[in-house]
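>>> have a look at this fold, sequence not included:
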């Protein structure tokens, strides 16, 4: 029968062997475009992402409430049935950081995302679809916030 001490010793030996081969797991870090999240305008967001000028389209759907009673948790959704979508973005015009969410989309999944964002005040909300052929399409809706998400 193997004792705990022997098992720990063997585990340490296996870990040392994996470490010497460079096979130990590394800390996972999400890669994101920090310049895009720091942008204050839609033009700056598009420039940071290296895309063209967005064009309004009926093919992009934005799900957002007309009135958000609590700006701290505003449910937003974005979807499109167009083929070739590479990325979906949710932007809030009057937030300190306009870009609220960015989702990478592959052909294996539907281009339909939902999340909750924080809104400090009433503002236009944009759902943007970045297409594989370089087109940038968006939908916009005004969301009125009765209680700001920043405490007021």
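It's in. All of these numbers come straight from a predicted model, not from anything done at the bench.
>>> CA only for contacts and neighbour counts going forward, please
OK.
>>> I'd say residue 52 and residue 134 touch.
Yes - under the criterion of CA atoms under 8 Å, residue 52 is in contact with residue 134, at a separation of 7.3 Å.
>>> the chain: helices as residue ranges?
Remark: helices assigned in the chain by DSSP state H are 4-20, 34-38, 42-49.
>>> do a quick rundown of the strands in the protein.
Along the chain, the segments classed as strands by DSSP state E run 55-56, 60-63, 67-68, 74-80, 85-92, 99-104, 112-117, 123-131, 136-145.
>>> among these, which is nearest residue 11?
For residue 11, the closest of those is strand 99-104, at 38.3 Å, according to CA to CA.
>>> how about the contacts made by residue 42?
91, 93, 98 (CA atoms under 8 Å, 6 or more residues apart in numbering).
>>> just send the residues you listed back as TSV, with neighbour count too.
Compiled in TSV, these are given as follows (neighbours: other CA atoms under 10 Å):
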residue	neighbour count
91	23
93	21
98	22
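>>> ok, residue 121 touching residue 148?
Yes - Residue 121 lies in contact with residue 148 (CA under 8 Å); the separation is 5.4 Å.
>>> okay, now the one to match up with it:
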């Protein structure tokens, strides 16, 4: 009988360790990215090149009741000609589990560099839009929002 009791105790301890590990993995402190993570993603996108403020206008509501569907509008000031156009736009959110929300690739045939979409925001945070131009330069715009009901609470 003692053998069964000790095996049960051993299994209970293993179960408790597993729950502690699982709890630490899904802890809100580890689920969300940090500003440093967002800055690292921006460095990876730009390859360490300087990012210039301007040309990019990012609009999100300053106060959002529900982070599940946040309207995001962005535009980049560009003539979108063969010699001068926006190659890509990267949207980065410092508080989401994965900071790089989405990337859009454009060509001169796109006509304009205007995008309206909906995104999920995990928490109150700053969101950046980084535009890579055809000449290799990077421009940025940002917006800050306060989210009262967070989205993205699970790791994907």
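Received, thanks. Model, not experiment: these values are computed from the prediction.
>>> just to revisit the earlier point, identify whichever of the strands of structure 1 lies nearest to residue 19 of structure 1.
Across these, closest to residue 19 of structure 1 is strand 99-104 (CA to CA), at 32.3 Å.
>>> now the closest one on structure 2. Mean distance?
Comparison of strand 99-104 of structure 1 with structure 2 after fitting gives an average deviation of 0.5 Å (mean CA distance after the TM-score superposition for structure 1).
>>> pull out the buried positions in that strand.
By 16 or more other CA atoms under 10 Å, the buried positions in strand 99-104 of structure 1 come out as 99, 100, 101, 102.
>>> what's the match for residue 74 of structure 1 in structure 2?
Aligned by TM-score structural alignment, residue 74 of structure 1 pairs with residue 70 of structure 2.
>>> how many neighbours does that match have?
20 (other CA atoms under 10 Å).
>>> what do you get for residue 70 of structure 1?
20.
>>> kindly report the same for residue 96 of structure 2.
Other residues near residue 96 of structure 2 come to 28 when the count uses other CA under 10 Å.
>>> picking that back up, distance to residue 110 of structure 1 added to the helices of structure 1, as a markdown table?
What follows is the helices of structure 1, written out as a markdown table (distance: least, CA to CA, whole Å):
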| stretch | distance to residue 110 of structure 1 |
| --- | --- |
| helix 4-20 | 39 |
| helix 34-38 | 24 |
| helix 42-49 | 22 |
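>>> residue 60 of structure 1 is nearest to which of those?
Closest to residue 60 of structure 1 of the helices of structure 1 is helix 42-49 (CA to CA; 16.7 Å).
>>> give me the mean deviation of the closest one from structure 2.
Its aligned residues in structure 2 lie a mean 3.5 Å from helix 42-49 of structure 1 after superposition (mean CA distance after the TM-score superposition for structure 1).
>>> which residue packs closest to residue 146 of structure 2, ignoring adjacent ones?
Spatial nearest neighbour of residue 146 of structure 2, chain neighbours left out: residue 124 (4.3 Å); criterion: CA to CA, 6 or more residues apart in numbering.
>>> and that neighbour, what is it in contact with?
95, 144, 145, 146, 147, 148, 150.
>>> any idea how far it lies from residue 149 of structure 2?
As judged by CA to CA, to the nearest Å, residue 124 of structure 2 and residue 149 of structure 2 stand 9 Å apart.
>>> give me the distance between residue 105 of structure 1 and residue 50 of structure 1.
Plainly put, residue 105 of structure 1 is 17 Å away from residue 50 of structure 1 if you go by CA to CA.
>>> which one's more surrounded, those two?
residue 105 (19 against 10).
>>> mind putting the contacts of residue 42 of structure 1 into a markdown table with distance to residue 69 of structure 1?
Below are the contacts of residue 42 of structure 1 laid out as a markdown table (distance: CA to CA, whole Å):
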| residue | distance to residue 69 of structure 1 |
| --- | --- |
| 91 | 19 |
| 93 | 18 |
| 98 | 20 |
